[in-house]
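>>> return a 3D structure for these sequence lines:
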Amino acid sequence: MDFSFTEEQNLIRQSLQSYLQANYQFEARRQASLADGWRPDIWKAFAEDLGITAMTLPERVGGMGMDAVSTMLVMEEFGRSLVLEPYLETVVICGGILARAGGATADEMLANIAAGDRIVAFAWGEPNARYDFKSLASTATANGKGWLLNGKKSVVMAAPWASHLLVTARTSGKPGDSSGISLFLLDKASSGIRMSEYPTIDGRRAADVEFNNVQIGAEALIGEVGEALANIEQAGDEAIAALSAESVGLMSVLHEDTVAYTKQRKQFGQPISNFQALQHRMVDMYMEIEMARSAAYLVTLNLSSSVNERAVAASAAKVTISKACRFVGQNAVQLHGGMGMTDELAISHYFKRATLIESEFGSADYHLMRHAALRAS
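A predicted model of the protein is given here:
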């Protein structure tokens, strides 16, 4: 099978590499994570100088209509540079959902995302829901003015930076039902929204959000009433594909930096890279990365397959990258010794991001069970 990239895809990778090497050095990234957690000027550059915020969005809203392989290339480079900006949340997840749903409200927001003028956070997780999109207790009740939204969302990534929230809520049924789930796009400044913001261990920002009788207009509904689950589940699988690519990028840096360090660090008068036991461990790290790369390719190429095939590939990828992130991250830290956990060294920041990726959109245990259930169906 041919896994070579097109000339256009190689140009995307090369231009992004050049930009990040020039503008995203580790120390600048570390200072941004200690301040606001991101840099708005970088986000605007992604839109205006590189065009990647519009890359995979539909042409009808000013996008380029490119495929998931382009997202994979971008996310891998983001992993190598530990990019903080909410590309995954806004472009990959919310952009994908809005593009499939369509409608005037969705298209207007997509145009703003493409231009780099809006950031949208996906508010879907709830305190008692774990990773299941159907375990949804938040409600949206129709009234004469539109909808009345109530509920709680937990760990809404990028919410502190967002201008809008894309919220999942029940318009009918009970938690666990496949039907009755709807999507709403609302301004974060809407009356009745309470946010508790906090930094995450990887230097980004998240928030727990409460909706207390939030009145939103009828135009806030995205897609058909009660029929949003399929769109949301596809977004979840697309997020896993993007995270898989990101993990390959960051694990590659963990491995490269570890190999370089072991060539410099000496014990008993020789570099520790000469010790056979450590050579075996670094080879094992490389093998985990290559298995993760294969899983990332598999899920990316299956995003346009049938629902079952896509979901099976996504769960398989999530299990693979979760295992790889833990193995590569822990060994990178151990081979660096105590300094591997210091904030001044890049290794610790890559390790923290790898640790968070392990649980985003489902742990390895959750996806093992999901994979088994899908295979049995």
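>>> could you use CA atoms for every contact and neighbour count after this?
Noted.
>>> now do the contacts for the residue nearest in space to the middle of the chain.
The centroid of the chain falls nearest to residue 88 when counting by C-alpha atoms, centre = their mean (4.2 Å). Residues counted as contacts of residue 88 (C-alpha atoms under 8 Å, 6 or more residues apart in numbering) are 239, 242.
>>> please tell me how far it sits from residue 296.
To residue 296, residue 88 is 15 Å away according to C-alpha to C-alpha, to the nearest Å.
>>> ditto for residue 346
In terms of C-alpha to C-alpha, residue 346 sits 24 Å off from residue 296.
>>> the two - which one has more neighbours?
Remark: of residue 346 and residue 296, residue 296 carries more neighbours, 30 against 18, as counted by other C-alpha atoms under 10 Å.
>>> second chain to compare with the first, below:
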Amino acid sequence: MDFDLTEEQQLLKDSIASFLTDTYDFDSRKRFAAQAGGFSKEVWGKFAELGLLGLPFSEADGGFGGGAVETMLVMEQFGKALVLEPYLATVILGGGVLRHAGSAEQKAALIPAIAEGSLTLALATTERFSRYDLFDVQTTAKKDGSSWVLDGEKSVVVNGATADKIIVTARTSGARRDKAGIGLFLVPGDAPGVTRRDTATQDGTHVAEITLTGVRVGPEAVIGDPAGGLAVVERVADEAIAALSAEALGAMEELHNLTVDYLKQRKQFGINIGSFQALQHRAAEMFVALEQARSMAMLAAMTSETEDVAERQAMASAAKVQIGRSAKFIGQQAVQLHGGIAMTMEYKGGHYFKRLTMIDTLFGDADHHLSKVAEYGQLVSAA
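Modelled structure (predicted):
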């Protein structure tokens, strides 16, 4: 299999890396985090100018026709720079729902606005007791004439407090954990009955607790089949795992490089600590974990577009397991090899570990996905 990038893909990678090197140093990131919503509107506009916000959408819908590999390249560079802007929430999650289930009218109204940077989205699926089960939905959507009325609560919604529109999963029929009877609804962030409480997480990103109280939306707000939204959400979640795996890869690579540079510079007993063989071995083990993660991130990207649901979910889970394990190992080793400096807010190293920890919990941690990989193995052996 050819793993070489095309000329266009290499150009995309280089242009993003160059832009972030010039714009997104650690001090700039701290300034961006202090702005309203926890990110820079100016940088978001630059992403639009670079074509990143329209990258995965088809040209017919106003995008640039990029695929999973292009998304992987973008997210890897974002991971290296610890980018705070809501690319995952708007382009990967909300945009993914529109790509797979949006009507022609919805795509025409929303995708060009996303691409130009004037519209941000959030995907609200998680509830207080649902943990990682996307089908555990208590929020309800009841038909009232031609409209729908939504009631319920959503938790830990990435970019939920500042998103212009929120895509909400709500139960249109069935019991709480039924896999059928789940719809997707497009709700304006400032709609009557919507209450949003913003929270900054440990890695500097923002999530929201959202309450929906008698929120009324019209028939144009329904995305796809009002009873068959789960399959769409699961597919978007698999694509998000591939994107997050690439972001984690970028963060791990930068953290490894940062640690090796520190070993070369830090002196003890009058010599560089990088000359100690035991520390060299630990740095080498970090590199092995990094390369294992790289292989699985590439696998997740290559299989995220397959129509074989079982294979796609199995590969996404396998990637999540390895990414979680590698991230934990590399983060812990980086902290140990840096010493106390790695735990300070002023040093970049600890912030990589925080982001990697958050990535592990998004859409299921390593332990959760290990059980799913085991289930897939049982199904294969039974067949």
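>>> so which strand or helix has residue 351 of the first structure?
helix 346-357 (DSSP states H and E).
>>> gap between the helix or strand following that helix and the chain center?
Downstream of helix 346-357 of the first structure, the next assigned helix or strand under DSSP H and E is helix 364-376. Taking C-alpha atoms, centre = their mean, to the nearest Å, one finds helix 364-376 of the first structure lying 21 Å from the centre of the chain it belongs to.
>>> which secondary structure elements does helix 364-376 of the first structure contact?
Here helix 364-376 of the first structure touches helix 307-336, going by 3 or more C-alpha pairs under 8 Å, 6 or more residues apart in numbering; DSSP states H and E.
>>> next one: the equivalent of residue 316 of the second structure over in the first structure from residue 367 of the first structure, what distance?
In the first structure, the residue paired with residue 316 of the second structure according to TM-score structural alignment is residue 314. Distance, residue 314 of the first structure to residue 367 of the first structure, using C-alpha to C-alpha: 9 Å.
>>> these two: which has the busier surroundings?
More crowded of residue 314 of the first structure and residue 367, by other C-alpha under 10 Å: residue 314, with 30 against 22.
>>> rewinding a little: helix/strand/coil for the residue nearest to the centre of the first structure?
Classification of residue 88 of the first structure by DSSP: H, G, I helix; E, B strand; the rest coil places it in helix.
>>> which elements pack onto the longest helix along the first structure?
Among the segments of the first structure that qualify as a helix by DSSP state H, the longest is helix 229-264. Counting contacts by 3+ C-alpha pairs under 8 Å, 6+ apart, helix 229-264 of the first structure packs against helix 68-81, helix 95-101, strand 270-271, helix 276-301, helix 307-336, helix 346-357.
>>> which one in the second structure is aligned with residue 362 of the first structure?
Residue 362 of the first structure maps onto residue 364 in the second structure, by TM-score structural alignment.
>>> check residue 177 of the first structure too.
Aligning on TM-score structural alignment places residue 177 of the first structure opposite residue 178 in the second structure.
>>> where's its match, which helix or strand?
Under the criterion of DSSP H and E, residue 178 of the second structure resides outside all helices and strands.
>>> any idea how far residue 190 of the second structure lies from residue 163 of the second structure?
Between residue 190 of the second structure and residue 163 of the second structure the computed distance is 9 Å (C-alpha to C-alpha).
>>> neighbour-wise, which of these two wins?
Shown here are residue 190 of the second structure and residue 163; by other C-alpha under 10 Å, residue 163 has more neighbours (22 against 15).
>>> now do the same contact list for residue 137 of the first structure.
Applying C-alpha under 8 Å, 6+ apart, the residues near residue 137 of the first structure are 126, 151, 169, 170, 174, 175.
>>> do you know how far it is from residue 183 of the first structure?
Separation of residue 137 of the first structure from residue 183 of the first structure (C-alpha to C-alpha): 13 Å.
>>> mind listing the shared neighbours of these two?
With C-alpha under 8 Å, 6+ apart, residue 137 of the first structure and residue 183 have common neighbours residue 169.
>>> returning to what we had before: can you tell me which of the contacts of residue 137 of the first structure is closest to residue 241 of the first structure?
Nearest to residue 241 of the first structure among the contacts of residue 137 of the first structure: residue 126, at 22.4 Å, using C-alpha to C-alpha.
>>> ok, and the closest non-adjacent residue to the closest one?
Nearest residue to residue 126 of the first structure, sequence neighbours excluded (C-alpha to C-alpha, 6 or more residues apart in numbering): residue 153, at 4.6 Å.
>>> how near is the one you found to residue 342 of the first structure?
Noted for residue 153 of the first structure: a distance of 32 Å to residue 342 of the first structure, by C-alpha to C-alpha.
>>> of the two, which one has the most company?
The neighbour count for residue 153 of the first structure versus residue 342, taken as other C-alpha under 10 Å, is higher for residue 153 (24 against 12).
>>> this completes my enquiry, with thanks.
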